[in-house]
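Peer 1: Dropping a prediction and its sequence here:
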Amino acid sequence: MTSIEDLAARIDELEDRVDELEADTEQLENTVDAQAQTIASQRDQLAHYETRTEELEAQLDAATDHRKHLQQRLYAVESEESTANDSNTRRSPLQQLIRLPSKARSKLTANQERARFIAKDIREYATSVPAGFALDSSTIRTVLHAKEGRTPHTQTVSRVMDFLDDLGKEGVKIVKRRGTKRVIFSEHAVSELAETAPKSSGGSAITDVVMGWR
């Protein structure tokens, strides 16, 4: 009898043990499921991070390309400015004078503006000579008279000739022959002044008047 009771008690113990194992198994399965969900979530986050990283890399590449493009444009602008500065440096002061913008011209003296006016259309007023082109004091007086409507003073004409001489540098010089002062322009100086002068020069009407008075 005792053996049967012992066997029954043993069976009860085994059943309790089975229940415990089943409970442990269920808890373990729940843990595994939770870990699987965590892993799946981490994979999704990793995929998101990878996608975001690719987007950022693409943006970085675009930004780098844009920066290089801006650097190229800046280099081009600097090169143009450098070329313009070099070109401006090579010009004589007389060439620079006739290229002055209107705002800067307002600061010129009256005689500087007169010299500029004559220089920008020098080919129209000067006479061809073996040394290049000549412009005598009488012609300058006539041009200024046609421009301003009154005969300029002798000193005014002299000052204008001095400005043309000083600003023209080696391409221009003053000579006096048989009592008449003349400004002599080299052919190269005249060509440079003609190329430098604004295309919309308004000297043609005055030139017609001057030619008529010669």
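Peer 2: Yes, it's here. Numbers count the residues shown, from 1 in each chain.
Peer 1: C-alpha from now on. contacts and neighbour counts both.
Peer 2: Will do.
Peer 1: Report the secondary structure element holding the spatially most central residue of the chain.
Peer 2: Centroid-nearest residue in the chain: Val77, 3.7 Å away (criterion: Cα atoms, centre = their mean). When secondary structure is defined by DSSP states H and E, Val77 falls within helix 2-90.
Peer 1: Okay, one more to line up with it:
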Amino acid sequence: MTDSVEDLKSRLDDLEDRVDALEDEKSDLEETVDAQAETIASQRDQLREQRKRLDEYEEKLTVSRDHRKHLQQRVHALEDSQGADSDETNTTRSPLQQLISLPSKAVSKLTANQKRARFIAKDIREYAKKVPAGYAIDSSTIRKVLKAKEDRTPHTQTVSRVMDFLDRLGKEDVQVVKRHGTKRAVFTERAVTELAGTSSTGGITDVVMRWR
């Protein structure tokens, strides 16, 4: 009888140990579940923030596309205007000259890159270097000029688009070439002379003095 009681006590102790172990495991599991719930909530907040940022990027992309479309329309309008006026006189201004000679009210309606190209073309003789083919200005110089003008370094694509704009509106008198890994816009002597004649007279601008 004594042996049976001892056996029962031993089994009871084992059961109590198992119950304690199970309760500890339950407590650990509850803590794990709570931690995972917090992680999920945090990730949900991060996902919501990322979705918000994505929506903002999509909105900016739409605005950029609209600006590009407007730029293309302006280019076509200038080119069409140049073609329509060509029969009236032999001294028709190039689209680039027309861009420079726009009144201030019209300039305010230009896109950012149109204004940048206009700014460069107005004083191209001051910014460009004399070369056998006329005058050349490389992408690095354009970046410096725009940085001085806007107090910030322009994006590489911005510089490229400004050069393409000068190339298109300059017609046969402006050509963008790439040499030794660097893009350059080459203006003929005639183009520089005509642009200088179209621009208002004056010395080197403050912007030029700032980056030289």
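Peer 2: Looks like it came in fine. Everything numeric here is computed off the predicted structure, so don't read it as measured data.
Peer 1: Can you give me the TM-score here?
Peer 2: Superposed pair, TM-score by TM-score structural alignment, normalised by the length of the second structure: 0.57. Supporting alignment: 127 aligned residues with a Cα RMSD of 2.0 Å.
Peer 1: check contacts around the equivalent of Glu124 of the first structure over in the second structure.
Peer 2: For Glu124 of the first structure, the aligned residue in the second structure is Glu126 (criterion: TM-score structural alignment). Glu126 of the second structure makes contacts with Ile204, Val208, as judged by Cα atoms under 8 Å, 6 or more residues apart in numbering.
Peer 1: In which helix or strand does Glu126 of the second structure reside?
Peer 2: For Glu126 of the second structure, the host element (DSSP H and E) is helix 124-127.
Peer 1: quick one: that helix to the first structure mean distance?
Peer 2: Its aligned residues in the first structure lie a mean 0.3 Å from helix 124-127 of the second structure after superposition (mean Cα distance after the TM-score superposition for the first structure).
Peer 1: Leu195 of the second structure -> the first structure?
Peer 2: Using TM-score structural alignment, the equivalent of Leu195 of the second structure in the first structure is Leu193.
Peer 1: which stretch of helix or strand covers its match?
Peer 2: Under DSSP H and E, the secondary-structure element containing Leu193 of the first structure is helix 187-196.
Peer 1: packing partners for the helix or strand following that helix?
Peer 2: Remark: after helix 187-196 of the first structure, the chain's next helix or strand is helix 204-213, criterion DSSP H and E. In this structure, helix 204-213 of the first structure makes packing contacts with helix 122-125, helix 137-148, judged by 3 or more Cα pairs under 8 Å, 6 or more residues apart in numbering; DSSP states H and E.
Peer 1: hmm, 7 Å instead?
Peer 2: Helices and strands touching helix 204-213 of the first structure, as assessed by 3 or more Cα pairs under 7 Å, 6 or more residues apart in numbering; DSSP states H and E, comprise helix 137-148.
Peer 1: So what's the residue count around the residue lying closest to the match of Leu195 of the second structure once chain neighbours are set aside?
Peer 2: Spatially, and ignoring its direct neighbours in sequence, Leu193 of the first structure is nearest to Gln95 (5.9 Å; Cα to Cα, 6 or more residues apart in numbering). Residues contacting Gln95 of the first structure under the criterion other Cα atoms under 10 Å number 23.
Peer 1: Counterpart of Gln95 of the first structure over in the second structure?
Peer 2: In the second structure, the position corresponding to Gln95 of the first structure is occupied by Gln97, as judged by TM-score structural alignment.
Peer 1: what about that match, distance to Ile124 of the second structure?
Peer 2: Per Cα to Cα, to the nearest Å, Gln97 of the second structure is found 12 Å from Ile124 of the second structure.
Peer 1: what's the answer for Phe187 of the second structure, then?
Peer 2: For Phe187 of the second structure, the distance to Ile124 of the second structure under the criterion Cα to Cα works out to 9 Å.
Peer 1: more crowded one of these two?
Peer 2: Taking other Cα under 10 Å, Phe187 of the second structure and Ile124 do not tie; Phe187 has more neighbours (28 against 20).
Peer 1: list the contacts for the more buried one?
Peer 2: The neighbourhood of Phe187 of the second structure, defined by Cα atoms under 7 Å, 6 or more residues apart in numbering, consists of Gly134, Tyr135, Ala136, Asp173, Val174, Gln175.
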